[in-house]
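Chemist: Here is the input, now give the coordinates:
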Amino acid sequence: MKLLKFGGTSLANAEKFLCVADIIEKKNKKEQTAVVLSAPAKITNYLVTIIEKKIDNDEILKKINLAENIFIELIKDIKKIQSLFPYENSKEKIQTEFNKLKKIINGVFLIKQCPESIQPIIISRGEILSVIIMKNILKSRNHEVTILNPVENLLSTGSYLDSTVDIKESKKRIKKININQKNIILMPGFIAGNKKGELVVLGRNGSDYSAAVLASCLNAKCCEIWTDVDGVFTADPRIVSNAHLLESISYQEAMELSYFGAKVLHPRTIEPISQFQIPCIIKNTNNIHAKGTLICQKNNSNENFLKGVTHLDNIVMFNISGSCLKDSGKIISRIFSTLARENIEIILITQSSSENKINFCTLKKDVDYIFLTLKKEFKLEIKEGLLNSLNIVKNLAILSVIGSNISEKNNIASKIFSSLGSSKINVLAIAHGSSEHSISVVIKKENLLQGVQNIHNALFFKKKIINVFLIGIGGVGKALLKQILKQEKFLEKKNIKIKLRMIANSKKLLFLNDFITLNNWEENFKKSKEEFNLTILNKILKNTLDSNSVIIDCTSNELLSKQYVHFIKNGFHIVTSNKKANTNSLKYYNEIRTTALKENKKFLYETNVGAGLPVINTLQNLFNTGDYLTSFKGILSGSLSYIFGKLEEGISLSEATKEAQKLGFTEPNPFDDLSGIDVARKLLVLAREIGYAIELKDISIEPILPEKFKNNQNSEEFLIKLQELDLSFTKRVNKARNLGNVLRFVGSIEKNGICSVKIEEINNNNPLYKVKNGENALTFYTNYYKPIPLVLRGYGAGNNVTASGVFSDLLRIIL
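Modeler: Just a heads-up that it's a prediction; the model follows:
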């Protein structure tokens, strides 16, 4: 015997009803099958709202007619697909049931209330009609069907709306029924009968529960719960993109997952199958070939002992404190006895004896009732000051990690709290040890999604994921994307995954997903109609909760650089080749670093000085070990390195500049290079890194160009006008050559913090003498490196080396 249960989403329309019939037929060929059916999707909720609506009788009858029409349309559609389906007979049965319902509603309207004994009769119509329709589908396919009446055969105790089945007695009743072994057994879910023979319902997830009960009563070998998901996942896949399907879990693990919010099975459903050790499989009617998840006595899977990260939101915490809690046994006993008497569910409890305080968490829906109940119970203690006023903390959530013997495993708790700490999520309460299968923490509801995602990644995903939002797809940005794509497999071997989430330029943006990837981003970017500006960007970032999220700025946009503090506060690391932030005011420079430290985020800008050269990192490592600078000289511009190298080869200034532009060494307008301001900005970054509190205006710039060149904004006009300087520069180069020297454009930092940028004559003993062709060279004279300086030399311009430096910074986020 196999028990199948189909939920409302599996019976949502004619096609799905017939798909369920196909599954039943297939299963019944192998062994006798019993089937429990829910109401079609949303029908029960619809009937509940009819009870709750305080409207006139005519309007109620209209709503009942609408519900009736849903079923009539359903069987019409079934008839269209399955011609032998007995439409008229089914229609008559549906009309009979709804006529009964209308009479009941008329009676309810007359007495102006709906007694609790009547409510189950109304809200269970959907299940009863599902069975009628399925019986007719199967009979039209020449199957014999036995319908079990749950009111007669499932004896229950409890209230009309939340009963519990007496399995022992129900088993005896069903055993007396002589069911032909060839017959398919159908039973409506959600329904049972009390000792008086009245119809009652089984509360939340009642259909699943009645399926587990019937499986127990029939001694079924297996219970299959068919729903609209492939099985049990390690987290809710709607909020955790890399959640994966579990092959199997134990009854206890399933119980813990359900108790703490996972939409698997209600704990009441697991109790019967656990008691009688009936394996249960969660299956998907939308993907019938998926294996599903097996719930059994012992988890024999080779999977991780961890099973999931789940959550409950809409939680409130009650804080009860006062001197009378010193005698905590009596007071605590009274608190929980009072709540148990009122059937209030307590989810989590923590206690502090030293502070005479006890906290407990419950669902938001019960908060007012609990408050009034406890206030009444402890009226005297509160009046006498022995108990403080009840304090309620709202807008909370409980985040739980579930696994096999989790309390005995090393490092699980530390990973949980480290993950939360890195995201600056405060833990308000902890439950660990009360169950060997779970660790639970109470956090603010606003942090829930980020907490679930971060902890899931930390515990279940071996790969280190970096979520990247790239702004700027000029030469450097495009080169970076090519490098990331090229290194994808190499990084995969190191368990590193770079997920490009967004690519943007100054006008529009593109979101990447499973269909739009790095392989086809350019084509899709051209098609994108998504506008880009700072307002839109901030909205996107506000809704991004993934850990290790990084904004890469490959622009030279000053407005964007002024958003860095805001980005960091919103949980983002920053990697930038844009020098504008580090060369802004000293106040803003310090604010970025203070914020990054406070928020535990990284701000990386290696390419601000030497493109791909490891300048910043090398300096930081030196100074971290106690070294200090005595002086610095460097060629900090790849474009000017190239131009001045060509001058000594006899090429004129204007021609050398044109060549540098063609090779991509210069800015779009070479005036920006020859003005010396770019070198000054790089020198400012270095000086501040070393520890000098200076502004850009404090750096002395000896201009390459006369004052009259400042108004030349057009690149072509500028290059023509530059010819005016060719002769004077040729003379200056020749004069230096006669002395055995060369001209170089050099940035200097003296020990006292004086910074300057100027053209210098360099002799052949100087490390900068042979630096040309676009190379950068930086000479650091420090306490450790003297009299021979530390020299960093290499290409300091070009898209590939700059992109390489950005890429290196990106990987430092997780390394």
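Chemist: rest of the way, CA atoms for contacts and neighbours
Modeler: OK.
Chemist: where does the nearest residue to residue 264 once chain neighbours are set aside fall, helix, sheet strand or coil?
Modeler: If you skip the residues right next to it in sequence, residue 264 has residue 258 as its closest partner in space, 5.9 Å away by CA to CA, 6 or more residues apart in numbering. For residue 258, the assignment made with DSSP: H, G, I helix; E, B strand; the rest coil gives helix.
Chemist: Who are the contact partners of residue 258?
Modeler: 264, 265, 266, 267 (CA atoms under 8 Å, 6 or more residues apart in numbering).
Chemist: Next, name the residue at the spatial heart of the protein.
Modeler: residue 453 (4.3 Å; CA atoms, centre = their mean).
Chemist: Surely that one touches residue 239?
Modeler: Yes. Contact criterion CA atoms under 8 Å: residue 453 and residue 239 qualify, at 7.5 Å.
Chemist: can you list the residues that contact stretch 54-67?
Modeler: In contact with stretch 54-67 (CA under 8 Å, 6+ apart) are residues 43, 46, 50, 98, 102, 105, 106, 109.
Chemist: Give me the buried subset of the residues you listed.
Modeler: 43, 46, 50, 98, 102, 105, 109 (16 or more other CA atoms under 10 Å).
Chemist: Let me have those in a markdown table, extended by secondary structure.
Modeler: Compiled in a markdown table, those are given as follows (three-state DSSP):
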| residue | secondary structure |
| --- | --- |
| 43 | helix |
| 46 | helix |
| 50 | helix |
| 98 | helix |
| 102 | helix |
| 105 | helix |
| 109 | helix |
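Chemist: Closest one of the residues you listed to residue 165?
Modeler: residue 43 (23.9 Å; CA to CA).
Chemist: picking that back up, biggest separation within the contacts of residue 258, which pair?
Modeler: That would be 264 and 267, which, of those, are the farthest apart (CA to CA) at 9.2 Å.
Chemist: any shared contact partners between those two?
Modeler: Applying CA under 8 Å, 6+ apart, one finds that residue 264 and residue 267 are jointly contacted by 254, 258.
Chemist: ok, which stretches of the stretch 601-750 of the chain are helices?
Modeler: Secondary structure of the stretch 601-750 of the chain (DSSP state H, counting those that start in this stretch): helices located at 607-610, 615-624, 638-648, 653-662, 671-674, 677-690, 715-722, 726-738.
Chemist: List the contacts of the third one.
Modeler: So that's helix 638-648. For helix 638-648, using CA under 8 Å, 6+ apart, the contacting residues are 635, 652-653, 656-657, 660, 665-666, 673-674, 730, 733, 737, 742-745, 771-776, 795-797.
Chemist: Let's see this one next, to set against the first:
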Amino acid sequence: MKVLKFGGTSLGSPDNIKKVKAIVTEKSKNSRVVVVASAFSGVTNQLQECSHLAEKGDDQYKTELDKLINRHLEAVQSLLGAKSQSPLMAKVRLVLNEIEDILKGVFLIHELSIKTLDRILGSGEVLSALIINEFFLQEGMKSNLLDPQDFIITDSEFGKANVDMPLTEKKISSYFQHQEAEVLVCPGFVSKDLQGNNTTLGRGGSDYTAALIAAALDAPELEIWTDVNGMMTANPKYVKQAFAIPQINYEEAMELTHFGAKVLYPPSVHPVYKKGIPIYIKNTFEPEAEGTKIHKFPEADSQSIKGISCIENIALFNLSGSSMVGIPYFSHRLFEALAQAKVSVILITQASSEHSICVAIDLEDVKRAKLAIEKAFSFEFKQEMLDPLFIETDLAIVALVSSQLKNQIGLSGKMFSVLGQNGINIKAIAQGSSEKNISAVIDKKQIKKALNTLHESFFLSDLKRVNLFIVGTGNVGKTLIDQLNQQSDYLKDHSQIDLRISGIANSRKMLFDLNGIPFENAVNTLLEKGQKMNLEQFLEDMKDLNLRNSIFIDNTAHEVVANTYSDVLASSISVVTPNKIACTGKYDDYKNLKNLALRYRSHFRFETNVGAGLPVINTLDDLIKSGDEILGIQAVLSGSLNFIFNNYTGEGDSFAEVVKQAQEEGYTEPDPRIDLSGVDVKRKILILLRESGFEMELDDIDTIPFIPEKCMQAENVEQFFESIAQEEAHFKKLVEEANAEGKKLKYVATFENGKANTGLEKIASDRPLYNLEGKDNIVLFNTKRYPEQPLVIKGAGAGAAVTASGIFGDIIRIANAL
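Modeler: Model (predicted):
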């Protein structure tokens, strides 16, 4: 005899019930079938809500009850023909009238006992089975309706009764011997105690009903039909990439169900486990799908972790104090107090020093648990032998489950490492001696991020998703997006990195998309669908999304954006930027950003602050980390200034015309005075010095101006160009003096003997800086390892393409480190 249990979603509508009928018809071709029915989806919750409204004296319960009544009557009308409707309507009305009468009594006396609640809640399954059985009969199936209260016997623990196993098994065996129908329809969840009172088996108890029947009848298998394709690797509500586990053993299944896998009621495994009866988790809406097989000896599987589960709405109680150390029966007193208060402990952890003990419980039990503990240890609290009871709420438990944990080295380390890298703080840890799971208590708001991070690491390690939040879609921003588009497939195939734009913004609009904004039309999509840009709101939305492996990319040159980096890094979101402002403010602020990145396991990368796409900062970082020491630096760090002085000869175009050309080709800022003042170069050398370990401020660097002061004081850019045009003789003289000495003009940043300066220099032909062409940059590092012949880094130092490639490189370096 086959035992099939159908969940509430499988019976959620008349159309769904027809799908159930098709499955049962197929299964009953070669064997008799027991169909265990849950209540229609949502009905048990509706009954509970009606009960509590009635208890409060709120006559709104009548409205809710009417909805429930109408739903069942409409199901009868939809499923059955006119001839069959009247008899069934009478039976359904009988059950509904009883519920109505009980609720009316609750409403009048404002009292709802657990015993009464059991009687009300069990009605959902009774109605469901009644309707299904009549539908089967109408469809020509040889079906019979069973009453589980005739054979499932429990104690009187109303709400979640304990089954009398020997008596129940005996009664099931005897009861089913007299059943001859091909299909036997049985309500789940409901039972009776020895005094004949209605009891229930706990929420999800229909699975338990099916398991009890299957075990007592020695059924070849138990099938649980639901709305998913099996037991999932993680909760699909949070993890879109979760998939069905093909097979799993009983112990792993019990661990997953204990830690929140809703597809199976935890006690259901035990009865069939003892008999070695396999359980199949199947999808009513995709009956051809393989599903999950739960059995005793699953075949060897290369996947050591079977699933990642979670329990929401957890509270953590921490009892600590010196009086606990070495005191016998202390733990016994704690757990006895909780047991007497009927508080279930989900997780336990205790310090080896015995100074503290931590327990996790359901959030609903907090008040009862607090009163029970304070009463049990009232003397110790009064005498200050114990610290005040510390309670944390709004927590959750995430757990890795596998029966192979004890045979796998490094799984715990990997779990905590990936959580830490994504800024997920762990409040408590537990791993049982049987090593079936590793559990960690975290903030509830971190559930989605934690589950996705762990799922990606343990199940999808060949493809790492990185979520990008891009601010700034000018020349550099657009070029970066083009490069991302061009290389995204390559990175997936060769580096297993899946880059996605999850948020994008410019000065006018901002847009978020959890599924990723397509690279090929990201800017157009932003303009078409984006909402009004608000930087504060953008950052809040980015943090609220709480996505794993998040990188904030600032392509602007705005101080207001740079000032947000500390908040972003402290949210465990990495920062990549060509914006030099953050690294060239006060030294303490710069150092704080570096420290925040270390503390919150985020990354702060700004390679493009110096030399655009040139590997200047990365090379410097490698030198310092390997123990080298910077003795001196000579560098041409402005691609725009180098372009200007390579193209201005004093004979062709005027200085103003060459500067205008540099502006039009994108080598200078929109206001060229920023470049010509040398402040940009000053910032770059400051960054190199700070990265070298020197605590310097911007004012510590001397700057020798070469632009007349009156030009720099022009009211706007247009007047500035007019002013430098009038000073052509001054610029021509600078070039002529250099030419006369056989030298070239270069704007140079220098660090030597602990002092730094920037300014225009005449460079002789025997120096490496002399042959620097176009917009190229060059950096010479004299170090202890390179005392005479400096380490030279040379190449294009300006332009959208090379700057974007430098940002891209920083993104990849972070992705590889995640």
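Chemist: Going by neighbour count, which of the contacts of helix 638-648 of the first structure are buried?
Modeler: 635, 652-653, 656-657, 660, 665-666, 673-674, 730, 733, 742-745, 771-776, 795-797.
Chemist: Count the neighbours of the nearest residue to residue 814 of the second structure once chain neighbours are set aside for me.
Modeler: Once flanking residues are discounted, residue 814 of the second structure sits nearest to residue 603: 6.8 Å by CA to CA, 6+ apart. Residues near residue 603 of the second structure, counting by other CA atoms under 10 Å, number 26.
Chemist: Surely residue 603 of the second structure is in contact with residue 574?
Modeler: Yes. Using CA under 8 Å, residue 603 of the second structure makes contact with residue 574 at a distance of 4.5 Å.
Chemist: Quick check: residue 337 of the first structure vs residue 196 of the first structure, distance?
Modeler: As judged by CA to CA, to the nearest Å, residue 337 of the first structure and residue 196 of the first structure stand 30 Å apart.
Chemist: if you count what's nearby, which of these two comes out ahead?
Modeler: residue 337 (12 against 8).
Chemist: Mind giving me the packing neighbours of the one helix or strand that one maps to?
Modeler: Counting by DSSP states H and E, the element that carries residue 337 of the first structure is helix 328-341. With contacts defined as 3 or more CA pairs under 8 Å, 6 or more residues apart in numbering; DSSP states H and E, helix 328-341 of the first structure has these neighbours: helix 367-377.
Chemist: right, and the helix or strand after the helix it packs on?
Modeler: Downstream of helix 367-377 of the first structure, the next assigned helix or strand under DSSP H and E is helix 379-383.
Chemist: C-terminal to that following helix, what's the next element?
Modeler: As assigned by DSSP H and E, the chain's next helix or strand after helix 379-383 of the first structure is strand 391-403.
Chemist: Helix or strand for residue 418 of the second structure, just tell me which one.
Modeler: Per DSSP H and E, residue 418 of the second structure falls inside helix 411-421.
Chemist: Comparing the next helix or strand after that helix with the first structure, how large is the average distance?
Modeler: Per DSSP H and E, the first helix or strand lying C-terminal to helix 411-421 of the second structure is strand 428-431. For strand 428-431 of the second structure, the mean deviation from the first structure after alignment is 2.9 Å (mean CA distance after the TM-score superposition for the first structure).
Chemist: contacts for strand 428-431 of the second structure?
Modeler: 347, 348, 349, 358, 437, 438, 439, 440, 441, 442.
Chemist: now with 10 Å?
Modeler: Residues outside strand 428-431 of the second structure that contact it (CA atoms under 10 Å, 6 or more residues apart in numbering) are 316, 347-350, 358-360, 397-400, 405, 412, 416, 437-442.
Chemist: Buried ones among these?
Modeler: Applying 16+ other CA under 10 Å to the contacts of strand 428-431 of the second structure flags 316, 347-350, 358-360, 397-400, 405, 416, 437-442 as buried.
Chemist: Those residues in strands, which ones?
Modeler: Using DSSP state E, the members of those that fall in strands are 316, 347-350, 358-360, 397-400, 437-442.
Chemist: was I right about residue 466 of the second structure contacting residue 550?
Modeler: Yes. The criterion here is CA atoms under 10 Å, and residue 466 of the second structure meets it with residue 550 at 6.1 Å.
Chemist: Give me the common contacts of those two.
Modeler: 500, 501, 502, 814, 815, 818.
Chemist: and the fourth one, that's in a helix?
Modeler: Yes. Under three-state DSSP, residue 814 of the second structure falls within a helix.
Chemist: and it, how many residues sit next to it?
Modeler: There are 20 residues near residue 814 of the second structure, going by other CA under 10 Å.
Chemist: can you pull the contacts of it?
Modeler: Residue 814 of the second structure makes contacts with 466, 549, 550, 551, 574, 575, 576, 602, 603, 604, 605, as judged by CA under 10 Å, 6+ apart.
Chemist: export these to CSV and tack on distance to residue 62 of the second structure?
Modeler: CSV is the format used below for the contacts of residue 814 of the second structure (distance: CA to CA, whole Å):
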residue, distance to residue 62 of the second structure
466, 51
549, 50
550, 49
551, 52
574, 54
575, 56
576, 59
602, 55
603, 58
604, 59
605, 62
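Chemist: Let me know the closest of those residues to residue 391 of the second structure.
Modeler: residue 602 (29.2 Å).
Chemist: For residue 571 of the first structure, see how far away the residue mapped onto that closest one from the first structure is.
Modeler: Superposed on the first structure with TM-score structural alignment, residue 602 of the second structure falls opposite residue 601. Counting by CA to CA, the separation of residue 601 of the first structure from residue 571 of the first structure is 7 Å.
Chemist: which neighbours do those two share?
Modeler: Common neighbours of residue 601 of the first structure and residue 571 (CA under 10 Å, 6+ apart) are 422, 423, 548, 549, 550.
Chemist: quick one: which of those residues has the most company?
Modeler: Going by other CA under 10 Å, residue 550 tops these with 26 neighbours.
Chemist: Relative to the second structure, what is the average displacement of the helix or strand that residue falls within?
Modeler: Applying DSSP H and E as the criterion places residue 550 of the first structure in strand 549-553. Superposing on the second structure and averaging over aligned pairs (mean CA distance after the TM-score superposition for the first structure), strand 549-553 of the first structure comes out at 1.3 Å.
Chemist: What residues does the closest residue in space to residue 191 of the first structure that isn't next to it in sequence make contact with?
Modeler: Excluding its sequence neighbours, the residue lying closest to residue 191 of the first structure (CA to CA, 6+ apart) is residue 201, at 4.6 Å. Neighbouring residues of residue 201 of the first structure by CA under 10 Å, 6+ apart: 119-121, 123-124, 151, 156, 158-164, 189-194, 207, 210.
Chemist: what separates the nearest residue to residue 320 of the second structure once chain neighbours are set aside from residue 389 of the second structure, distance-wise?
Modeler: Closest residue to residue 320 of the second structure apart from its sequence neighbours, by CA to CA, 6+ apart: residue 356 at 4.0 Å. As for residue 356 of the second structure, its distance to residue 389 of the second structure is 11 Å (criterion: CA to CA).
Chemist: Cheers, nothing more for now.
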